[in-house]
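Chemist: let's see this in three dimensions:
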Amino acid sequence: MTDLPPTRASLAADLAALGLREGDTVIVHSSLRAVGWVPGGRVAVVQALLDVLGPAGTLVVPTQTSDNSDPKFWQRPPVPEAWWPVIREQTPAFDPAVSPTRGLSVLVEAVRTWPGAVRSNHPQTSFAAVGAQAAALMATHELDSHLGEGSPLAALERADARVLLLGVGFDVCTTFHLAEYRVPTPKTEYGCAVRTDNGREWVTYTDVATNSDDFAHLGAAYEPTATLRRGRVGKADARLFPVVEAVAFAVDWLRTNRPTG
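Modeler: The predicted structure follows:
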């Protein structure tokens, strides 16, 4: 007998069995390829998440725009130095309504463009949300706080949100970055195109030099002690855990395991 594909209804049932509840606030990192072929694709997966969360819940995704950045730091791929001034002059200013994401799951674009979605106003590390708390969670995103205290990540922590890793590992767990702002972490220079009262401008600023290279190891240490639910959603391995707990563990782990010199 041929296995049937996951559907909106079966995915909602899987999410509920995992522990996602009506009224939850959840930040999702996903691979739809891992979930498997679904009738309706990304739209059906978002619908399944919203079916479980209900009208009182809130769905959040990262909507990063890493291409709006200083080309002198680009490595994948690098570009000729002669191009740098042109890129700085011509890159469109970030627009929450239209700037597409880069290098993220197709689910992200589905949520970003969902009716009623609210997006934070950061030119490089924005988030988007749909649901009851969307506007409140997205209201503050300071330019020099990519993923720190002045970002939606801190708002998610205050809202007692949870993280859903759907077919992906801890290496892409954006929530861990909040911990980097609470331990000694080097800063670096950033540049991007923004819209100001004077029109489009290229701005530079400094912020924490975030680094996810060791997040898989961090997650492997966190999981055995975590308040974590693990199961299958469609064909994907899924983990559900609290933001507050994950950040607190990450702070202690980074202090012990990352060099500070």
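Chemist: from here on, just use CA atoms for contacts and neighbour counts.
Modeler: Will do.
Chemist: and the strands in the stretch 1-150 of the chain?
Modeler: Counting by DSSP state E, counting those that start in this stretch, residue ranges of the strands within the stretch 1-150 of the chain are 25-30, 58-62, 118-119, 127-131.
Chemist: to residue 222, which of those lies closest?
Modeler: When the strands of the stretch 1-150 of the chain are compared for distance to residue 222 using C-alpha to C-alpha, the nearest one is strand 25-30, at 17.4 Å.
Chemist: which other helices and strands contact the closest one?
Modeler: In terms of contacts (3 or more C-alpha pairs under 8 Å, 6 or more residues apart in numbering; DSSP states H and E), strand 25-30 is packed against strand 58-62, strand 162-166.
Chemist: please point out which parts of the last one sit buried.
Modeler: In other words, strand 162-166. In terms of neighbour count (16 or more other C-alpha atoms under 10 Å), strand 162-166 has its buried residues at 162, 163, 164, 165, 166.
Chemist: my guess is residue 237 meets residue 230, correct?
Modeler: Yes - contact status for residue 237 versus residue 230: in contact at 7.4 Å, counting by C-alpha atoms under 8 Å.
Chemist: thought residue 175 was touching residue 247?
Modeler: Yes - under the contact definition of C-alpha under 8 Å, residue 175 touches residue 247, with a separation of 6.8 Å.
Chemist: out of the two, which sits in the more crowded spot?
Modeler: Here residue 175 and residue 247 are compared on neighbour count by other C-alpha atoms under 10 Å; more neighbours surround residue 175, at 24 against 20.
Chemist: ok, now how distant is the more buried one from residue 144?
Modeler: From residue 175 across to residue 144, the span is 17 Å (C-alpha to C-alpha, to the nearest Å).
Chemist: now residue 12
Modeler: 37 Å.
Chemist: looking at those two, which has the bigger crowd around it?
Modeler: residue 12 (25 against 17).
Chemist: so the more buried one versus residue 50, what's the distance?
Modeler: Between residue 12 and residue 50 the distance is 9 Å, computed by C-alpha to C-alpha.
Chemist: and for residue 143?
Modeler: Relative to residue 50, and taking C-alpha to C-alpha, residue 143 is found at 30 Å.
Chemist: next, the second sequence, to be compared with the first:
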Amino acid sequence: MEKAASNFGDSEGRVMAATPAPRCRSSVAANLRALGLCEGDAVVVHSSMSSIGWALMDVVGPEGTIMMPSFTYVYSDPANWSAPPAPRDWHDTIRREMPLFNPLFTPTFGMGRIAECFRSWPGTHRSGHPQASLTAWGKHARYLTEDHALDYPFDSTTSPLGKMSALPGSKVLLLGVSWNRNSSFYVAEKLSGCFQPTKEGCPWLDADGNKIWQEFDDVDSAEDELLEEVGAAFEESTLRESASLTSKIQRGKVGSASCRLFGCKASVDFAVLYYQQKKYSK
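Modeler: Predicted structure coming up:
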């Protein structure tokens, strides 16, 4: 009987055949540096590449900061579920029985293995929002993730993403994913004033330590198609000769994945203006 370790499947064989050299921690780190990521950088990462974590830490070092989404949108009002919708007569039971969110133990939902691995990595900090938490590692991790307000979870001043966008020189890395995964655009939704207010809900502890169902304020979010549209327009704008260096998008390969590296604040500012000029209102 062959050892299990040698039983690679067809998918691994296809990857090896299409890859000119091994993709390893040091080569990925070299690719990231060539892209423009530097020691001390603060960066929001959206990645489809499972081996990215160690290489990112190698590049930004202890003076840098890495942040990834660790969302749990299942902690939401069943009345708002649509894919699939929850039967109306289930709503009260779901609200009553939904467990409390715990930043240490509640797994991410629908975020993939990378975000889940990063969430549980030693030395990371996770914000306390039941739906829209983010996890960070490095110099600014505690500051970025503390005091995450329940209302408007992507607010420009109280949310981890909002605080990250305000850090001088902060960046966003899209690695093997498209613009619809870019969470910095979420910060622009409330700032733009173009999205309708909405109510959400989640299990919560009141002042006496009792579990309750707590409503909170938010705004409707952009659909994937609109996020792709904003991203394409942002990318086009950075190709103009008049574009400032801080708004440029660095493009390249990390391993076999196509990626983009760009300023976090520049992307937020562009999305705000784009929404306002196009007068998008959901």
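Chemist: overlay them and tell me the TM-score.
Modeler: Their TM-score after superposition, calculated using TM-score structural alignment, normalised by the length of the first structure, is reported as 0.92; 251 aligned residues with a C-alpha RMSD of 1.6 Å.
Chemist: now the strands of the stretch 1-150 of the first structure in TSV, with mean neighbour count and distance to residue 111 of the first structure?
Modeler: Formatted as TSV, the entries for the strands of the stretch 1-150 of the first structure read as follows, by neighbours: other C-alpha atoms under 10 Å; distance: least, C-alpha to C-alpha, whole Å:
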stretch	mean neighbour count	distance to residue 111 of the first structure
strand 25-30	25	10
strand 58-62	25	7
strand 118-119	26	9
strand 127-131	26	7
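Chemist: which one of the ones you listed lies nearest to residue 257 of the first structure?
Modeler: Once C-alpha to C-alpha is applied to these, the stretch that comes out nearest is strand 25-30, at 24.7 Å.
Chemist: what span of the second structure lines up against the closest one?
Modeler: Mapping strand 25-30 of the first structure onto the second structure (TM-score structural alignment) gives residues 42-47.
Chemist: that stretch vs the first structure - mean distance after superposition?
Modeler: Superposing on the first structure and averaging over aligned pairs (mean C-alpha distance after the TM-score superposition for the first structure), stretch 42-47 of the second structure comes out at 0.6 Å.
Chemist: need the residues that contact that stretch.
Modeler: When contacts are taken as C-alpha atoms under 8 Å, 6 or more residues apart in numbering, the neighbours of stretch 42-47 of the second structure outside the stretch itself are 60, 64-69, 114, 164, 167, 169-177, 181-182, 264.
Chemist: cool, stretch 255-265 of the second structure as well?
Modeler: By C-alpha under 8 Å, 6+ apart, the list of residues contacting stretch 255-265 of the second structure reads 19, 23, 27-28, 31, 35-37, 44, 49, 164-166, 169-177, 184, 246-253.
Chemist: now do stretch 81-91 of the first structure
Modeler: With contacts defined as C-alpha under 8 Å, 6+ apart, stretch 81-91 of the first structure is touched by 68, 70, 71, 72, 192, 193, 202.
Chemist: dump those residues into JSON lines; add neighbour count and distance to residue 152 of the first structure as well.
Modeler: Written out in JSON lines, the entries for those read as follows (neighbours: other C-alpha atoms under 10 Å; distance: C-alpha to C-alpha, whole Å):
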{"residue": "68", "neighbour count": "23", "distance to residue 152 of the first structure": "19"}
{"residue": "70", "neighbour count": "20", "distance to residue 152 of the first structure": "23"}
{"residue": "71", "neighbour count": "21", "distance to residue 152 of the first structure": "26"}
{"residue": "72", "neighbour count": "14", "distance to residue 152 of the first structure": "28"}
{"residue": "192", "neighbour count": "23", "distance to residue 152 of the first structure": "19"}
{"residue": "193", "neighbour count": "24", "distance to residue 152 of the first structure": "21"}
{"residue": "202", "neighbour count": "19", "distance to residue 152 of the first structure": "23"}
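Chemist: go through those residues and say which is closest to residue 181 of the first structure.
Modeler: Distance to residue 181 of the first structure, by C-alpha to C-alpha, is smallest for residue 192 among the contacts of stretch 81-91 of the first structure, at 20.9 Å.
Chemist: tell me which residues touch the closest one, please.
Modeler: 68, 69, 70, 88, 93, 123, 124, 202, 203, 204.
Chemist: can you pull the contacts of the nearest residue to it once chain neighbours are set aside?
Modeler: Nearest non-adjacent residue to residue 192 of the first structure, counting by C-alpha to C-alpha, 6 or more residues apart in numbering: residue 69, 4.7 Å away. Under the criterion of C-alpha under 8 Å, 6+ apart, the contact list for residue 69 of the first structure reads 124, 190, 191, 192, 193.
Chemist: and residue 190 of the first structure? What does it align with in the second structure?
Modeler: Under the alignment (TM-score structural alignment), residue 190 of the first structure pairs with residue 200 in the second structure.
Chemist: what do you get for residue 65 of the first structure?
Modeler: The alignment partner of residue 65 of the first structure in the second structure, by TM-score structural alignment, is residue 72.
Chemist: its match touches residue 128, doesn't it?
Modeler: No - counting by C-alpha under 8 Å, residue 128 is not a contact partner of residue 72 of the second structure; they are 11.1 Å apart.
Chemist: where does the aligned residue in the first structure for residue 260 of the second structure sit: helix, strand or coil?
Modeler: Structural alignment (TM-score structural alignment) places residue 260 of the second structure against residue 239 in the first structure. Classification of residue 239 of the first structure into helix, strand or coil gives strand, according to DSSP: H, G, I helix; E, B strand; the rest coil.
Chemist: ignoring the adjacent residues along the chain, who's closest to residue 239 of the first structure?
Modeler: Distances taken as C-alpha to C-alpha, 6+ apart place residue 230 nearest to residue 239 of the first structure, at 4.6 Å, with adjacent residues excluded.
Chemist: what residue of the second structure matches up with residue 222 of the first structure?
Modeler: Under the alignment (TM-score structural alignment), residue 222 of the first structure pairs with residue 234 in the second structure.
Chemist: got the contact list for that match?
Modeler: Each residue near residue 234 of the second structure by C-alpha under 8 Å, 6+ apart is listed here: 267, 270, 271.
Chemist: neighbours of the closest residue to residue 73 of the second structure other than its chain neighbours, how many?
Modeler: With C-alpha to C-alpha, 6+ apart as the criterion, residue 73 of the second structure has its nearest non-adjacent residue at 4.9 Å, and that residue is residue 131. Residue 131 of the second structure is flanked by 21 other residues according to other C-alpha under 10 Å.
Chemist: if we can go back for a sec, what helix or strand does the residue nearest to residue 239 of the first structure sit in?
Modeler: strand 229-233 (DSSP states H and E).
Chemist: in the first structure, which spans are helices?
Modeler: 8-18, 32-35, 41-53, 84-90, 106-112, 134-138, 152-158, 176-180, 215-222, 243-257 (DSSP state H).
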